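> can you look at this prediction? I've put the sequence above it.
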Amino acid sequence: MASIDAVLQKIDDNQPAALQRLFALLEIPSISTDAAYAPQCARAAAWLAAELTGLGFEASVRETAGRPMVVGRAKASHRDAPHVLFYGHYDVQPVDPLSLWNTDPFKPEIQDGRRIVGRGASDDKGQLMTFVEACRAFRETGGLPCDVTVLFEGEEETGSPSLPDFIAANRDELRADLALVCDTGMWDAETPSITTMLRGLVLEEIVVRAADRDLHSGAYGGAAVNPIHVVSRIVADLHDADGRVTLPGFYDGVDELPAAVAEQWRALPFDEGDFLRGVGLSVPAGERGRSVLEKIWARPTCDVNGITGGYAGVGSKTVLPAVASAKVSFRLVGRQDPAKVAAAFRAFVRARLPADCAVEFIPHGASPALQLPFSSEALTRARRALHAEWGREPVMGGSGGSIPIVGTFKQDLKMDSLMIGFALDDDRVHSPNEKYEVTSFHKGARSWARVLDALAK
């Protein structure tokens, strides 16, 4: 196996050709949401399978009920190497509105010598090709340091409908020691990041019914129960004066951040005022005494996403509604149990239901939080590798949302995931004029090479 310095030099030497390969992939309009582009998705899958085959992978296009998957496998140059599964997606978002693009979205170009502009440049073709180029450099200098399985899907932008069944049917082939996921970003243009936490989710809808029809508020007001009042009280009771969620047992399984991580977050150049001013706000809400980064990355939440009931048309209509409803979402962290949170919420609602009212609960999904243990050896090695490339300690960040594939890897394949990507906040992902920095593409490949080398050692 060649030295890491030789591999990095090969990545540097390959850059002009690597950009040409990326442009060839970007030119394929693999829009997964529009059936008219299904042939183009198949074309992108075939292109990737051919690239992997050219690198010595056993690669193939796998048909699904929707867009095809690409699976490739290659062995390390030595025995007893760790086995990693790398995931990315080749499908892209629609380009509408086309009039807002400054260039043809499927004729990529480099602007100002530093930005690769085109649909999919950042999400996710540029990202997945950083890994492919790292593998290419290893192959051209002596061989891979790890056994590598690659999984590229073509439906991520439409919710990955075919992925769960595909993974269930191919568990043995896809199972590895560790998953590598590239669909994330940097802290800033010079500081890498590893996403270590993803919040889970519980979605519940309540429908409260009272009278058998809407009532005249003059004839029944003050005497008949008003379901909107009932729902409003339930919603108001969900938080205390300090912003904490009041469900009994809600914070079971919620741990405090390790001291080193908390200190790193406090030292980050993050302006809470600027963050909120960007959406027209100024004062942080939520749990008193917690920073904004804690609130959006590492703390559980309860939010009311919608309330309906009564008359909402033009003008007034003096009725007491027969029905009112609310949709509530809980973001979970740590070891919180989605089933217990849902049960606690339902008990909470029932306890506040007055006589003559009935409630219906409509679940809309639940998933646990995911966290890569801070003591993970893989995390430690990846941190050192990224520091060596960027000269800065990577941010051990969290995500307020969810990446479904990571949950699938954990639940179905029993694998943790290292989530490392090189996108930037201003990449205009899903928007016109999407771009990916040339530096992200180049140093992203160098970073993956360092990570693979570190994991192998």
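Nice, I can see it.
> rest of the way, CA atoms for contacts and neighbours
Will do.
> what number of residues are in the vicinity of residue 123?
By other C-alpha atoms under 10 Å, 27 other residues sit near residue 123.
> try it against this one:
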Amino acid sequence: MNYESYFQQLREQHLEQLKQFLTIPSISALSEHKQDMNEAAQWVAQKLKEAGMDIVEVHPTSGHPIVYAEHLHAPGKPTVLIYGHYDVQPVDPLHLWETPPFEPTIRGGKLYARGATDDKGQLFLHIKAVEALLRQEGELPVNVKFCIEGEEEISSPSLPAFMKTNEEKLATDVVVISDTSLLEKGKPAISTGLRGLCSLEVAIQTANTDLHSGTYGGGVPNALHALIELLASLHDDKGRITVEGFYEGVPELSAAMREEFAKQQFNEEKLQNHLGLDALYGEEGYTFVERTGARPTLELNGVYGGFQGEGTKTVIPKEAHAKITCRLVGSQDPVATLERISAHLHTHVPTGAKLTVTPGEKARAFNMDPSHPVLQTAADAYEEVYGTRALFTKDGGSIPIVETFSRVLSAPVVMMGFGLPDENLHAPNEHFNLENFDKGLLTIVAFLKRL
């Protein structure tokens, strides 16, 4: 079967359908888009029916609906569960978009819209690949299930419970997810690891009111000074996190893993220049790709307090705040990590300051052995289409539900991404390169046939 010819003939039709999908402002984080979320779920369900799925169900949750579909007519063959999400990020700041975020526009071989690459465009590839196999061959080479949610961008609160209730329905030999990216144009990658996550908020209080810096300056504790001193205690001068026990569960990088990272041939100087930096930063003894893919972090995301308006206001602030997130690797326990950070902060809180620590998100890291046969099959499929075999990488980001899928369903997870790192996901002018739209369709077909 000539799938390249098939997809070329239907390319404009497929792109128009994807544009329809992208016009739906399915922003899960904003309650005013509740109806848009329902519309997006129904759109996905309809396209799965049109693709030839036997059973298509839209399951209500306490949040946004989960769409399930199946086509199970390949006895003795593997079962593949395809996961994706139809929700998207908010669009702010709106004025930075060159064209409206929910008016899909093609320019320069790229499709611009919110959700184009994360994750509507990549999810759409799977629906059309399965449809192509059924239309071209009348059957699928494997059993296929879909599980599509609308809450990935808000940490998937409803999906774990749905998975536990429907373990038998979702039972599979492999989970396939397209929500990551190639290393760069023409260089496919399969992520074999995602960092976990934990977050916390820190509040420091000193006096019961802001104070005049002339009358009280030099004689009372300053909440901002106390917070800065406390936060500075979290790292040493070599970029290492000083929290006792923080590195428990962090695996040392093997020679084989370091060799795999080196294959990426990442240009640190190019990145430094692109970002306008005088130097990169991080834990001593590791490269940029090692630091961002296989080492844990503790990052300040926001520090605020005192007067921030125009001009000068001579006050000693009574309170100061910080938001912190950690990326976790290996078997680091997010709950234990938060407890250790809290203990460190309470131990080091400066004299005269009162500390409040509020824990937030918690998610474990995900890891896969790159030698697993299903990952090797996926790498072969990329090579068939892209002409170069996919490299195995570790991604610095977190997709908490990936670890949940792997653990609850006891199945390997293959992250076959078709985005590019510079496609502005979560930012203004998000887009999807249409070269990877075309090649992604062919790669998914090749992978399912190879299984």
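Received the coordinates, thanks. This structure is a prediction, so every number in the text was calculated from the model and none was measured.
> TM-score of the superposed pair?
After superposition, the two chains reach a TM-score of 0.86 (TM-score structural alignment, normalised by the length of the second structure), with 445 aligned residues with a C-alpha RMSD of 3.2 Å.
> contact partners for residue 442 of the second structure?
Each residue near residue 442 of the second structure by C-alpha atoms under 8 Å, 6 or more residues apart in numbering is listed here: 3, 4, 129, 385.
> ok, those in the first structure: which stay?
Comparing the contacts of residue 442 of the second structure with the first structure on both residues aligned by TM-score structural alignment, their matches' C-alpha atoms under 8 Å, the contacts found in both are 4, 129, 385.
> just the buried members of those?
Among those, those buried by neighbour count (16 or more other C-alpha atoms under 10 Å) are 129, 385.
> which pair in the contacts of residue 442 of the second structure spans the largest distance?
129 and 385 (13.9 Å; C-alpha to C-alpha).
> identify the residue of the first structure aligned to residue 299 of the second structure.
With TM-score structural alignment as the criterion, the equivalent of residue 299 of the second structure in the first structure is residue 303.
> what's the answer for residue 361 of the second structure, then?
So, by TM-score structural alignment, residue 361 of the second structure is matched to residue 365.
> how about the strands in the stretch 251-400 of the first structure?
Counting by DSSP state E, counting those that start in this stretch, the stretch 251-400 of the first structure has strands at residues 301-309, 319-320, 323-332, 358-367, 370-371, 395-399.
> can you lay out the ones you listed as TSV showing distance to residue 244 of the first structure?
Shown next, in TSV, are the strands of the stretch 251-400 of the first structure (distance: least, C-alpha to C-alpha, whole Å):
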stretch	distance to residue 244 of the first structure
strand 301-309	8
strand 319-320	32
strand 323-332	12
strand 358-367	21
strand 370-371	22
strand 395-399	20
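> pretty sure the match of residue 361 of the second structure sits against residue 328.
No: counting by C-alpha atoms under 8 Å, residue 365 of the first structure does not reach residue 328; the two are 11.4 Å apart.
> how near is residue 41 of the second structure to residue 20 of the second structure?
13 Å (C-alpha to C-alpha, to the nearest Å).
> quick one: which of those two has more around it?
More crowded of residue 41 of the second structure and residue 20, by other C-alpha under 10 Å: residue 41, with 24 against 15.
> so the more buried one lies in a helix, does it not?
Yes: assignment of residue 41 of the second structure by DSSP: H, G, I helix; E, B strand; the rest coil places it within a helix.
> if we can go back for a sec, and of the strands of the stretch 251-400 of the first structure, who's closest to residue 151 of the first structure?
Using C-alpha to C-alpha, the strands of the stretch 251-400 of the first structure put strand 370-371 closest to residue 151 of the first structure, at 20.6 Å.
> name the residues that touch that closest one?
196, 197, 198, 199, 200, 333, 334, 406, 407.
> average separation of it from the aligned part of the second structure, please.
Strand 370-371 of the first structure, aligned to the second structure and superposed, deviates on average by 1.5 Å (mean C-alpha distance after the TM-score superposition for the first structure).
> off-centre distance for that strand?
With C-alpha atoms, centre = their mean, to the nearest Å as the basis, strand 370-371 of the first structure stands 12 Å off its chain's centre.
> can you check stretch 290-297 of the second structure too?
The answer for stretch 290-297 of the second structure is 15 Å, by C-alpha atoms, centre = their mean.
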